[in-house]
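Novice: return atomic coordinates for the entry below.
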Amino acid sequence: MSVPQIRIPAIYMRGGTSKGVFFRLHDLPLSAQQPGAARDAILLRTLGSPDPYGKQIDGMGNASSSTSKAVILSASTRPGHDVDYLFGQVSIDQPFVDWSGNCGNLSAAVGPCAIQMGLIDAARLPRDGTFTVRIWQANIGKTIVAHVPITNGQVQETGDFELDGVAFPAAEVALEFLDPADEGGQGGAMFPTGNVVDELEVPGVGRVAATLINAGIPTIFLDARDLGYTGCELQQDINADPGALARFEAIRAQGALRMGLIQSLAEAALRQHTPKIAFVAPAAGYTASSGKRIEPGDVDLLVRALSMGQLHHAMMGTAAVAIGTAAAIPGTLVNLAAGGGERAAVRFGHPSGTLRVGAEAREVDGQWQVTKALMSRSARILMEGWVRVPGDCF
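Specialist: Coordinates of the predicted model:
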């Protein structure tokens, strides 16, 4: 007996170098309006997961961690905030949704999408100018401030802001990630071990130096030279090497354990979204994936990061926050790769080009505090209407 499909209002958006399906909480079926199996099942089916072929052909996903994402928005009941933002990283080939962290790229789309969904009173919008949307990031309990451009009373989406990793220019959305260091949320203090550099003993790999930081998203930074890399690698250099991917996952699991994010190494397989793992190197010239030439003087350092077990084609927004934060604190591997000293901002090279990120850091009673991290992205609605899923999928 066949079961008809149901349709759910949704908006398909690009935010930064990611894409995702955005839902309004109260448009979801009642059983999916709270965390649990029904919600996960709907998001998995929407994106086309789990897909043993790894292609997500029967869904909205595009077979990469950057595009297998879902967002749930609702008007915020939290004082001083406009919208609550919940992010789900949908596994491509496994039946799970990882709710353990934020997506910094899609953070740029939250403000524009909330306005489009009617979650913000249109009477508050200026006819022209910038509208500030205060976002409560529900996964990690943090505030993000988005500065959304408005033209003729509508969100401006087109413009001349160029973002490496995105083919076409668009309007700039400036983001502030307030108090990005995780003090008692996902994993404790900014440096959960109390050190700016630790040494991890990884079976099959050996000893590796690592900066373990909670800022934007829990992240493990490594020195490219310790791994035999230059920092100029592109996606195929890492993703086509199963041995390299296995080594990175082994290091990531040990780092997650040291950070207190998991209690046993086996848990790492079910916590793919966090922590992220990245490697850094001093500035050098290379040719980006687009063919654009990056000269040593264009950047302060090089960073390559993995997401969901694969080298990212550009840079995750939350990892960029971690980069900016770590760069501002003397002695971290990121800071040392950038040349050391105190820094308010860095421009780093990634596989698709460059990105600038800033952080306001200060030392108080021997402890480093970061009040905000800043960067710009862009966002655009690609499609709006309804997604359809089989009525028995949840």
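Novice: every contact and neighbour count from this point should use C-alpha atoms.
Specialist: Will do.
Novice: do a quick rundown of the strands in the stretch 1-150 of the chain.
Specialist: 5-15, 18-24, 69-75, 83-90, 97-98, 129-137, 142-151 (DSSP state E, counting those that start in this stretch).
Novice: in a markdown table: these, plus distance to residue 354 and mean neighbour count.
Specialist: Formatted as a markdown table, these follow (distance: least, CA to CA, whole Å; neighbours: other CA atoms under 10 Å):
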| stretch | distance to residue 354 | mean neighbour count |
| --- | --- | --- |
| strand 5-15 | 17 | 19 |
| strand 18-24 | 16 | 25 |
| strand 69-75 | 24 | 23 |
| strand 83-90 | 25 | 26 |
| strand 97-98 | 28 | 22 |
| strand 129-137 | 26 | 20 |
| strand 142-151 | 21 | 22 |
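Novice: out of those, flag the one nearest residue 44.
Specialist: strand 83-90 (6.4 Å; CA to CA).
Novice: now the other sequence, so there's something to compare against:
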Amino acid sequence: MSQVPQIRIPATYMRGGTSKGVFFRLQDLPEAARVPGEARDRLLMRVIGSPDPYQKQIDGMGGATSSTSKTVILSKSERSDHDVDYLFGQVAIDKPFVDWSGNCGNLSAAVGPFAISNGLVDPERIPENGVAVVRIWQANIGKTIVSRVPMIDGQVQETGDFELDGVTFPAAEVPVEFMEPADGEGAMFPTGKLVDDLEVPGVGTLRATLINAGIPTIFVNAEEIGYTGTELQEAINGDDRALAMFETIRAHGAVRMGLIQHADEAASRQHTPKVAFVASPADYVASSGKSIEAADVDLLVRALSMGKLHHAMMGTAAVAIGTAAAVPGTLVNLAAGGGERTTVHFGHPSGTLRVGAEAVEVNGEWTATRAVMSRSARVLMEGWVRVPGDVVPLA
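Specialist: This is a model prediction of the structure:
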């Protein structure tokens, strides 16, 4: 029987917004994993516990959901006008790959606190008390994020009374601002239209808003696919036919957006794009038992991540929602009542969320200038993760 000693790697397990992930400093990774490639992916998959045909990630740090199968690599920024470079890896649960195609908006809230606590931000930029402004370069999509981290006696403040639906306990508020959040280098509306007729085999022709902001997202109307917008996770995730329908919508939307050439390529690009459905306000009971009144929200949104209905709302999808709501005529904007707006308050399965966004039209083309929302973050555990020594070369 062969025996391979385990290696240990400094790591921190953090919650950011409604997600959790394993955070690493680039310098702490084995040398072979400090650059993109197979060695890095093998290491991160083994840390998280993937691929797992049982879809439980028992032998790793993952929590067997899209919200908890995440990794982050941080380093001092190579850009003089930024503090930290942030790379996000979404680890597939039952398949052997790491998706590097997008950002995680929720974990973005934990980047600033981690960077400060782990020596990645110039001490001169960190006040003893007050708010530290951390300038983050989001390396997956080449965008700037500005995080405002509360400080007390030279330490990151993690506890507080800020409540976030989808997170059980209150914590310190961390406002996160996404600058020029249109994803990638292409147009914010890649087809040039605010609403498309999207042909989906086996489903029909759906009206859809296809937007690159925060993360590429496909929005459709709930009523066109047989829903009300008040659904909770079990209504979707326990229905294999529904999940197959959403994946088909996602795949054909990805083709229309120019993200892939053929629909079958979507299987190897699980993180992006997202697919979401919207509806006008209605009363419902959130997964926590909290009553959400129609009068308290502008619209309802449900979004899928990694093939399942999300328990709350992905941070990047919230940016897409806020940005789309700011553009008159999109499906998101129309569900919210139409007109011009700079903030939107929407209902999701766990409760509600408010996001602000600004969009401008220049020469007939829309672009987003900024989006902002408040999240919270907290260190759950820190020390070392261990993996078998044959997972990645040590040099």
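Novice: now the strands of the stretch 1-150 of structure 1 as CSV including distance to residue 249 of structure 1?
Specialist: Shown next, in CSV, are the strands of the stretch 1-150 of structure 1 (distance: least, CA to CA, whole Å):
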stretch, distance to residue 249 of structure 1
strand 5-15, 27
strand 18-24, 22
strand 69-75, 21
strand 83-90, 18
strand 97-98, 16
strand 129-137, 27
strand 142-151, 27
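Novice: out of the ones you listed, which comes closest to residue 225 of structure 1?
Specialist: Across the strands of the stretch 1-150 of structure 1, closest to residue 225 of structure 1 is strand 18-24 (CA to CA), at 29.0 Å.
Novice: closest one to residue 285 of structure 1 among the strands of the stretch 1-150 of structure 1?
Specialist: Between those, strand 18-24 lies closest to residue 285 of structure 1; by CA to CA that is 25.7 Å.
Novice: what lies in contact with the closest one?
Specialist: Residues from elsewhere that reach strand 18-24 of structure 1, judged by CA atoms under 8 Å, 6 or more residues apart in numbering: 9-14, 60-61, 66-74, 105-106, 113, 117.
Novice: hey, where'd the helices end up in the stretch 201-350 of structure 1?
Specialist: 235-239, 242-259, 317-327, 333-337 (DSSP state H, counting those that start in this stretch).
Novice: the third one against structure 2, how far on average?
Specialist: Looking back up the chat, that one is helix 317-327 of structure 1. Aligned to structure 2 and superposed, helix 317-327 of structure 1 gives a mean residue distance of 0.1 Å (mean CA distance after the TM-score superposition for structure 1).
Novice: taking strand 5-15 as reference, get the angle to that helix.
Specialist: 30 degrees (axes from the mean of the first three to the mean of the last three CA atoms, to 10 degrees).
Novice: kindly report the same for the second one.
Specialist: If you take the same axes, to 10 degrees, helix 242-259 of structure 1 sits at 90 degrees to strand 5-15.
Novice: mind listing what the closest residue to residue 169 of structure 1 other than its chain neighbours touches?
Specialist: Excluding the flanking residues, the one nearest residue 169 of structure 1 by CA to CA, 6 or more residues apart in numbering is residue 162, at 4.6 Å. Residue 162 of structure 1 makes contacts with 168, 169, 170, as judged by CA under 8 Å, 6+ apart.
Novice: what does residue 346 of structure 2 give?
Specialist: 297, 298, 299, 300, 301, 352, 353, 354.
Novice: tell me the residue in structure 1 aligned with residue 374 of structure 2.
Specialist: For residue 374 of structure 2, the aligned position in structure 1 is residue 376, judged by TM-score structural alignment.
Novice: aligned to residue 242 of structure 2, what sits in structure 1?
Specialist: By TM-score structural alignment, residue 242 of structure 2 lines up with residue 244.
Novice: next, the contact list for the residue nearest to its match when sequence neighbours are not counted, please.
Specialist: Closest residue in space to residue 244 of structure 1, ignoring its immediate chain neighbours: residue 238 at 6.4 Å, by CA to CA, 6+ apart. By CA under 8 Å, 6+ apart, the residues touching residue 238 of structure 1 are 244, 245, 310, 311.
Novice: most neighbours among those residues, which one?
Specialist: Counting neighbours by other CA atoms under 10 Å, the top entry in the contacts of residue 238 of structure 1 is residue 311, with 24 neighbours.
Novice: what residues are up against the counterpart of that one in structure 2?
Specialist: The pairwise alignment with structure 2 assigns residue 311 of structure 1 to residue 309, based on TM-score structural alignment. By CA under 8 Å, 6+ apart, residue 309 of structure 2 lies in contact with 233, 236, 237, 302, 303.
Novice: which residues of structure 1 does stretch 257-267 of structure 2 align to?
Specialist: Going by TM-score structural alignment: stretch 257-267 of structure 2 matches residues 259-269.
Novice: distance between that stretch and the chain's centre?
Specialist: Mean C-alpha position of stretch 259-269 of structure 1 versus that of the full chain (CA atoms, centre = their mean, to the nearest Å) differs by 20 Å.
Novice: for it, buried residues please.
Specialist: Of all the residues in stretch 259-269 of structure 1, those buried under the rule 16 or more other CA atoms under 10 Å are 259, 261, 262, 268.
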